[in-house]
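S.K.: Sharing a model that was predicted from the sequence below.
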Amino acid sequence: MGAGRIDLKKNISIKSMLLFILCTSILLLVFAPYGTCYIVEPIASSNPVMEEFYVSPIGSDVNDGEDINHPFGNISRAQEAVRALTGAMTGDIIVYLLGGTYKINETLRFNSSDSGKNGYSVIYKNYDSEIPIIDGGKQVKNWTQYSSEIWCADTNISDFRQIYVNGRMAQRAKGKADFIIDTTGDGHEASDIRMTTWRNIQDVEFVYQDIWTLPRVRVDWVSEEMIYMQQPAYLYSRTKSDSQNKEPVWIENAFELLDEPNEWYFDKVTHKLYYKPFSDENMNTAEVIVPDVEVLLNCSGNSSDKVSNIQFQGLKFKHANWLRPNQYGKCYVAVQANVLRYREENYQTVEMSDASVYFEHTINLTIKECNFTKLGTTALDLREGVQDSSVIGCKVYNNSGTGIQIGEVGNRTQTNPDDPITTKNILIKNNYITNCCIDYKSGIGVFAGYVRNISVVYNTISNLPYTGISCGWGWSPIETIMDDNTITHNHIYGIMNFLEDGGGIYTLSTQPGLNVSYNVIHDSGWNGLYPDERTNGSIWSYNVVYDTYNNFLDHSRYEEAHWNQVTNNYLEEYPRSLSCWYPERDKDQIWGLEPGDDGFPIWIVQNAGIEDKYSYLIPDNEWFWHYMYLYKNNPLANLPFLLWLNMTVIGFIVCYGVIRLIIIRARCNCHDTNAIIIKENLDETKS
């Protein structure tokens, strides 16, 4: 080609490329608000492997740990071996944990010395398909009969709040508070003096149910007229604006209340554990586990020296203690979402609940395909300064507190995204969270405080007493670090089954770029979608809500509410609270559809919740809470229950009719003069 001539093919190629870039940019701008844009799941490592170590519960620390036949006996010994190599890493270092139970007596601690270096990772993972269990519990043995129905055993554990009998959580001794007749600023007036003779009175715990929290406050001392409660916890439980306790709904942790099967009581003075078994339980063979270690794993750096490039895969964390609610005067008083109120010298403040598995100032962290169960508080916590990290394919179930907790609640004035304390770029994906918050019922499935660019996507969350996902903190219009958070494609159901004023998805405060889309929420005892106070700068679209007490509660208040984009949501019913809904949004929603109806968005439902790769996490016949009755996720499996319910109702009607007929005939025999009138009435009743 001569100089100055235009290559037509090359020119078309350039034009096509420019057109493609322009169209792609437009598509991203248009569809990003609708949930198609979130943090990408990290690609499985293709790095070379520099070294492999093996650990087994039946191994020995005198072994070199370099092959499966000579494993270390402790995880801490493997840590030492890894630390000796990380300074000159030329590939990943993998520590394989063989199956079995790793009983620990103290917290497993990781710091920046455990980091991967030179762009490579340190990986702690299960070997093959085996299940390594990191267990903080101890077995209680040698049970003897204390009375005809109660058994007793000694334990050297100082204190605990749960026990597990044959794998099932037992109920701490519990009774009614029906003798409480009045409430004052110091405590409660009682109708009798029964509590004056109770043992270990400062261990007795009153449980209160207000609107969105369930405070637990311990007794201080009692007189013949009054029950005085521990301060300042009792004061805090009574001064929480719209949510404050009055009379207790029940009482726990008194030997004198030990009267029902499956109840237990621990006497801290004598170190004796008492248990009343079910009639078919044999205490000579029963396995009773008591949690001992409070934090099973702590991985923490600091703002200038973070832990980096570390992974935990295929591990199971089980049996953890939590004793903060037992501390005198602190107890358990939550503001919301298991965020606790307490006094620091001369001022009161709030703090996050502790966690059984805890990360702080960690970067490039991966937690994958792990299980968290029978834990005494929040299961997993990604706290201050955790960045560029992911939690994928995990099962979080049967725990006492919140499922997954992210960020802080005390960073209200922080606005710099580059500050090392910022919790940002977090992916929570394909996790199954169920039956959590058993003891601390104001907990959340996934809770995020002051966070930036987190993605909570494709999770299945069920059976919770309060909210499914909560994002944001502060109740404030001011701009903070909160920005570009994404909550999409989650399946949330069986929630709000104990407390009120929460929802499937709940948000707070100014969050520019917040995207709540393509979620499916049903069987909520309160709200489905709930942008609460000052929520603004957000998008709520293509969500599906049905079988829920109230589909949408827009309580964002003030003019900021109009800065939220609420469009194309499939809402089965019109919002119950007209003061928390803007009628101008009516035309932008799709109303009145439920499963089975023409036009019901099955395409959204089928793409919400855990993806196929991790569907094995959810049992086929999962029971979940319905706001009318328990329901099975498998409709066919639910047929026996529905038949039983129908037959029960029919049986009741038939019995009622037969009894009524007998009574009428008896009256006829006794009062011949009225027989004709009664027969006429009976004929009318039949008709």
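M.R.: On my side now, so go ahead.
S.K.: CA atoms for contacts and neighbours, from now on please.
M.R.: Will do.
S.K.: Might you calculate how far the helix or strand where residue 677 lies sits from the centre of the chain?
M.R.: In this structure, residue 677 sits in helix 675-686 according to DSSP states H and E. Distance of helix 675-686 from the chain centroid (CA atoms, centre = their mean, to the nearest Å) equals 58 Å.
S.K.: For that helix, which outside residues touch it?
M.R.: Helix 675-686 is contacted by residues 664, 667-669 when judged by CA atoms under 8 Å, 6 or more residues apart in numbering.
S.K.: Comparison target below:
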Amino acid sequence: MRFAIVVAAHLVAAATATGVAGYTSDVLHVSPDGRGSLCTAQAPCALTTARDRVRQEQGDVVVELSGGTYRLTSAFTLGPQDSGRPGHSVVYRAAAGQHPVFSGATRVTGFTKVDAAKNIYRAKVPKGSESRDLFVDGTRAQRTRSAVNPPGFSTTATGFTTADGSYADWTNQSQVEVVNDNAWKQMRCPLASITRNASGGSDLMVDPGCWNNNHSNVPNPGFPFNGAGLPTLNGISWIENAYQLLGTPGQFYLDGAAGYLYYVPRPGQNLAKADVELPTTQELVVTSAARPATSRRSTTATGGPRTPAVGVTRTAGRWAISAATCTTPAPTGTPSATPSPAPASRCCRRPTPTRARSTSTWTAPRRRRSPLPRRNALPSRRS
């Protein structure tokens, strides 16, 4: 089993410079545009290059990250081989005064207007991109969707039907999703197809596997309910990600198969200058070791891909996780109400929880044999 730091596709892990007292270490320097294998202050290397260099070191090692955005197309992984040698430690930290950011988002540029009547712009993205989120200048855009509780739908053996025949004319039907808010659950399934029926209406066939799991073959365990049980997907609260629904300012449509992102700018937005971020990488940092990683000045993140947790903020399609603030109340009789820093032993050396943990300074554990903690499932929330 592994202890994983799991943070959603469209997130940021922010490191804050922290002094590590008592270390006489080799220092490897990293930057977002680092290259080569020297890993010096004058010639920094890439993050993964430094990690691989650490594996060859024999003593204490510090990896210092310079400021900037480290764009990750896959998770940065740290395993048992990245632990310190017996009697030695490995520390990842921000360089003094620097603010490195891990981002799982793709920055999108090169928008051109493709529909003057609806003010729709389009830009290229990597083919196969998948995301339900987009951020423009730090503001979350809405995935194109229908009105809430669209009228006229009824349930069939394979999905839904309606007398409205216009749905059958929609393009990229397999990228369309139906969403159902039912009691305490939100369920969503992609469509397999939309066909015109004999009466001129539209039959929406839901992906068979998703339909089976959420409608046809849902267990009924009785009380207490669980995530796999009732209620079922038996209605449509809204429909998402259809190009034909696009036209409202602040909405986007992603055609991942063709590699295009469509967006209707809000008043005042200039897409030639805007910072457009499309989150695509769900896991940013994953650790697996002989025992959980210890850390200094850490923030515990318990959320899933779209769930903020204590100490977590979201900007420009990314999650910013700041270092924890460890404080103790001012002594009785002290005029100042400002809390004072707590000893590191109170804030930073408590046992690592089995939930996801994001750290401002990550210290790889010394190698030892011990059982791994059980990894808890991360909570989910409605999109």
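M.R.: Looks like it came in fine. Not measured: the values here are computed from a predicted model.
S.K.: Can you pull the TM-score for these?
M.R.: Once the chains are laid over each other, their TM-score by TM-score structural alignment, normalised by the length of structure 2 reads 0.67; 302 aligned residues with a CA RMSD of 3.9 Å.
S.K.: quick one on the thing from earlier: and the helix holding residue 677 of structure 1, which residues are buried?
M.R.: 675, 678 (16 or more other CA atoms under 10 Å).
S.K.: Run through who's touching the helix of greatest length in structure 2.
M.R.: As assigned by DSSP state H, the longest helix anywhere in structure 2 is helix 47-54. Outside helix 47-54 of structure 2, the residues within contact range by CA under 8 Å, 6+ apart are 28-32, 34, 37, 39, 61, 63, 76, 82, 90.
S.K.: now swap in stretch 141-149 of structure 2 and tell me
M.R.: Under CA under 8 Å, 6+ apart, the answer for stretch 141-149 of structure 2 is 132-135, 236-243, 245-246, 250-253.
S.K.: try it again with 7 Å
M.R.: Residues outside stretch 141-149 of structure 2 that contact it (CA atoms under 7 Å, 6 or more residues apart in numbering): 132-135, 236-242, 245-246, 250-253.
S.K.: Endpoint to endpoint, stretch 181-192 of structure 1 covers what distance?
M.R.: End-to-end span of stretch 181-192 of structure 1 (CA to CA, to the nearest Å): 10 Å.
S.K.: count of neighbours near the equivalent of residue 89 of structure 2 over in structure 1?
M.R.: Following TM-score structural alignment, the counterpart assigned to residue 89 of structure 2 within structure 1 is residue 121. Counted by other CA atoms under 10 Å, the residues lying close to residue 121 of structure 1 total 26.
S.K.: What of residue 20 of structure 1?
M.R.: Residue 20 of structure 1: 12 neighbours (other CA under 10 Å).
S.K.: Check residue 91 of structure 2 too.
M.R.: There are 23 residues near residue 91 of structure 2, going by other CA under 10 Å.
S.K.: Quick check: it vs residue 12 of structure 2, distance?
M.R.: Taking CA to CA, one finds residue 91 of structure 2 at 20 Å from residue 12 of structure 2.
S.K.: what does residue 107 of structure 2 align to in structure 1?
M.R.: Aligned partner of residue 107 of structure 2 by TM-score structural alignment: residue 139.
S.K.: Tell me who's in contact with the nearest residue to that match once chain neighbours are set aside.
M.R.: Closest residue to residue 139 of structure 1 apart from its sequence neighbours, by CA to CA, 6 or more residues apart in numbering: residue 289 at 4.5 Å. Applying CA under 7 Å, 6+ apart, we find residue 289 of structure 1 in contact with 137-140, 163-165.
S.K.: from these, which ones fall inside helices?
M.R.: Using DSSP H, none of the contacts of residue 289 of structure 1 sit in helices.
S.K.: So among those, which ones count as buried?
M.R.: Buried, going by 16+ other CA under 10 Å: 137-138, 140, 163-165, out of the contacts of residue 289 of structure 1.
S.K.: Go through the residues you listed and say which is closest to residue 460 of structure 1.
M.R.: Comparing these against residue 460 of structure 1 with CA to CA places residue 164 closest, at 25.8 Å.
S.K.: if I line the two up, what does the closest one land on in structure 2?
M.R.: Going residue by residue (TM-score structural alignment), residue 164 of structure 1 aligns to residue 135.
S.K.: what's near enough to touch that match?
M.R.: 141, 276-278, 316-317.
S.K.: mind running it again at 6 Å?
M.R.: Counting by CA atoms under 6 Å, 6 or more residues apart in numbering, residue 135 of structure 2 touches 141, 276-277, 316-317.
S.K.: By neighbour count, which of the residues you listed wins?
M.R.: Busiest of those [other CA under 10 Å] is residue 317, holding 30 neighbours.
S.K.: Kindly provide the distance from the nearest residue to that one once chain neighbours are set aside to residue 104 of structure 2.
M.R.: Counting by CA to CA, 6+ apart, residue 135 is the residue found nearest to residue 317 of structure 2 once chain neighbours are left out, at 4.7 Å. For residue 135 of structure 2, the distance to residue 104 of structure 2 (CA to CA) stands at 12 Å.
S.K.: Please apply the same query to residue 317 of structure 2.
M.R.: When residue 317 of structure 2 is compared with residue 104 of structure 2 (using CA to CA), they lie 9 Å apart.
S.K.: Likewise for residue 48 of structure 2?
M.R.: Counting by CA to CA, the gap from residue 48 of structure 2 to residue 104 of structure 2 is 15 Å.
S.K.: Which one's more surrounded, those two?
M.R.: The residue with more neighbours, out of residue 48 of structure 2 and residue 104, is residue 104; 31 against 13, by other CA under 10 Å.
S.K.: shouldn't that one be in contact with residue 72?
M.R.: Yes - the criterion here is CA atoms under 6 Å, and residue 104 of structure 2 meets it with residue 72 at 5.2 Å.
S.K.: can you give me the strands in the stretch 151-300 of structure 2?
M.R.: Using DSSP state E, counting those that start in this stretch, the strands of the stretch 151-300 of structure 2 run over 154-155, 159-162, 177-182, 185-196, 202-206, 238-240, 251-255, 260-263, 276-279, 285-287, 294-300.
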